[in-house]
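Undergrad: model the following, please.
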Amino acid sequence: MSFIARTSLALSAPNRIVETAGRSLAYRRFGTGPDLVLCVRLRGTMDSWDPLFLDVLARHFTVTVFDYSGLGLSTGTASYGKREMARDVDDLVSALGLTRVIIGGWSLGGFAAQTFAALHPHKVSHVLAIGTMPPGPMLKPPEPLFLETATKLSNTVADEYILFFEPDSAASRALGDASMARIAARTEPRDHPTPPEVFLRSLQASIEPSGPFPDPDDAYARFYRNTDIPVLALSGDHDIMFPVENWYALNDLWPTLFVVTLPDSGHGPQHQYPEMSAEIIASFVRHTAAR
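TA: Model (predicted):
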């Protein structure tokens, strides 16, 4: 067993349950400092985060990861609709008695995080948008290979390279292998994987044909053009699902937007560069505040 597995807070944190609004939400909570709540990606669970990324975050924050309703260890009706995911966040935050949080989300979880912040700005100090996209039309669309791979019933290691790393880069693949090994180091307690039929049904039911934050329904984009909440977009330079170029287009439109691009990386930059990503987030929170 590696040193990280023996000493990791993320790997040893127990599964906990909170009852709220007629269903059970499963979560893990560890670390010290301001509250940071993280929303996971499509078909992900609490086990899908790189434990090294979470452990470094836990040096600076009290980290909470959780399962959406009906997924993983949580009960209720599963949905990948952005308002439904944001409702899970709000119910969890309220049930845990948290007053103001740093809200973060990876990929689809970035929709949940940004929507939660727009609907409940008084509950949010900072927004972390990791490997995701902003509200508004996609100026650069995803590459078809991503969804072709993401919607397979099961994924191989080669698929993981495509989904979260830079498959044409030997260095990125090696860092991907290290991340996958850290994730696999969890023994107990484990989460329940999301069955393919559940995530496919939930994804299909939540698809909005004109995009994740469709235009002209641009209320979220209007919110971020006027908010004083600091927003950090952390992306890989070749994210084939949510290209970072969609964030570059907003540099002069969102007054509190910070964009960080990590080189030679894809849709999971925080797993390829876990320590750097966590320290960038910690520095961002430490050195920014609502204007």
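
Undergrad: switch to C-alpha atoms for all contacts and neighbour counts from now on
TA: Fine.

Undergrad: which residue packs closest to F165, ignoring adjacent ones?
TA: Spatially, and ignoring its direct neighbours in sequence, F165 is nearest to G266 (4.4 Å; C-alpha to C-alpha, 6 or more residues apart in numbering).

Undergrad: quick one: the one you found and F242 touch, right?
TA: No. Here G266 does not reach F242: they are 9.3 Å apart, not a contact under C-alpha atoms under 8 Å.

Undergrad: how about S24, secondary structure?
TA: Of the three states, S24 takes strand according to DSSP: H, G, I helix; E, B strand; the rest coil.

Undergrad: can you pull the contacts of it?
TA: 17-18, 69, 74-76 (C-alpha atoms under 8 Å, 6 or more residues apart in numbering).

Undergrad: so between G266 and F242, which is more surrounded?
TA: G266 (29 against 26; other C-alpha atoms under 10 Å).

Undergrad: mind listing what the more buried one touches?
TA: Taking C-alpha under 8 Å, 6+ apart, one finds 163-166, 235-240 in contact with G266.

Undergrad: the structure of the following sequence is requested for comparison with the preceding one:
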Amino acid sequence: MKTKALKTTAAIILAITTFESEAQTAENAKNQFVQIDDAKIAYRQIGKGTPLILANRMRGTLDTWDPLFLNKLAEKNTVIYFDYPGIGYSTGKLPTDFSIVANYVVKFADALKIKKFAMGGWSWGGYVTQTTLIDYPDRVTHGILIGTNPPGKVDLPIQQFWVERALKPINNLEDEEILFFEPASEASRKAAKESHDRIYARPGVVDKIPSEMPVFMEYLKGHEKMKEDKEGRFEKLAGTNVPLLIISGDNDTSVPFENWLPLVKKTKKAQLLVLDEAGHGPQHQYPELSATFTSEFIKYTK
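TA: Now for the predicted structure:
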């Protein structure tokens, strides 16, 4: 009887361990939810280590991060990614003020009992990350800014053909090549197909992607406020004590890396990484490289 009981216990432990191991990948991570004010925020969590909260691009959802990028990050970090209020799997309404979104982020961290965290943001999420570390510098230990602009007016504007693709109700692989990669590069187009296949291996991805103009306009209102920079965030970011890693593609027709040079020259806290033959989604073209740089940056900078 004792031997049988031990075998049963061992089987239960093995089953639990196997389940937890399987849950630690982006491909099969389960949706979880926390109530923040008037919104039920959806999130997923994988890995172990330094808490790293990821803020997504315009129209991005839990499903649209490249799983290889997330899994590589999860080797050294507890990776937590979420949907904004009113987007994807979350309820509520998307705020048009980044200060409100940043407040959601901090309350979200509080709900998960995370006092300090590194934060990464892609595109629109880069603005969320910048605002969060400016408004709550005692909470954010590191800022990773991917395919995004600094606050305020910039020297190189977004290209109209990029906007036209970004505002299509549904984007196909060709659109993704233009939006997030470098379509003139065979290597980049190949990376686009590989990343697309990894993302869409999970069923139902398209179902949660925002596809209506009223939602697009809510995103764009926040973007316009960031460009106006009435809060003086450019100077605040230049003077931050939070280490910044800026990851850009060398041919991002949405937010060219050159727009960061004035800020990088003003602060000792920023590092600019420009990846070759890449566009607006460098972490999807170079998922393992981008994740490795991010993890090492978090580990070795203060």
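
Undergrad: aligned to the residue nearest to F165 of structure 1, what sits in structure 2?
TA: In structure 2, the residue matched to G266 of structure 1 (TM-score structural alignment) is G279.

Undergrad: same check on M138 of structure 1?
TA: Counting by TM-score structural alignment, M138 of structure 1 corresponds to V154 in structure 2.

Undergrad: and the closest residue to that match other than its chain neighbours, how close does it get to A5 of structure 2?
TA: Nearest residue to V154 of structure 2 in three dimensions, chain neighbours excluded: N259, at 5.7 Å (C-alpha to C-alpha, 6+ apart). Going from N259 of structure 2 to A5 of structure 2 by C-alpha to C-alpha, to the nearest Å gives 65 Å.

Undergrad: tell me which of these two has more neighbours.
TA: N259 (18 against 10).

Undergrad: quick one: the match of G266 of structure 1 from A192 of structure 2, how far?
TA: In terms of C-alpha to C-alpha, G279 of structure 2 sits 10 Å off from A192 of structure 2.

Undergrad: shared neighbours, those two?
TA: 180-181.

Undergrad: what residue of structure 2 takes the place of R83 of structure 1?
TA: Per TM-score structural alignment, R83 of structure 1 is aligned with S99.

Undergrad: and the gap between that match and E182 of structure 2?
TA: On the measure of C-alpha to C-alpha, S99 of structure 2 and E182 of structure 2 end up 32 Å apart.

Undergrad: and if you look at A39 of structure 2?
TA: Distance from A39 of structure 2 to E182 of structure 2, by C-alpha to C-alpha: 37 Å.

Undergrad: looking at those two, which is more packed in?
TA: Applying other C-alpha under 10 Å to A39 of structure 2 and E182 shows that E182 carries more neighbours, namely 28 against 18.

Undergrad: show me what the more buried one lines up with in structure 1.
TA: Match for E182 of structure 2 (TM-score structural alignment): E166.

Undergrad: so where do the helices sit in the stretch 51-200 of structure 1?
TA: 51-57, 82-95, 108-119, 144-150, 157-164, 170-184, 196-206 (DSSP state H, counting those that start in this stretch).

Undergrad: in structure 2, what stretch matches the third one?
TA: Against structure 2, the aligned range for helix 108-119 of structure 1 is residues 124-135 (TM-score structural alignment).

Undergrad: can you pull the buried residues of the matching stretch?
TA: By neighbour count on 16 or more other C-alpha atoms under 10 Å, the buried set for stretch 124-135 of structure 2 is 124-135.
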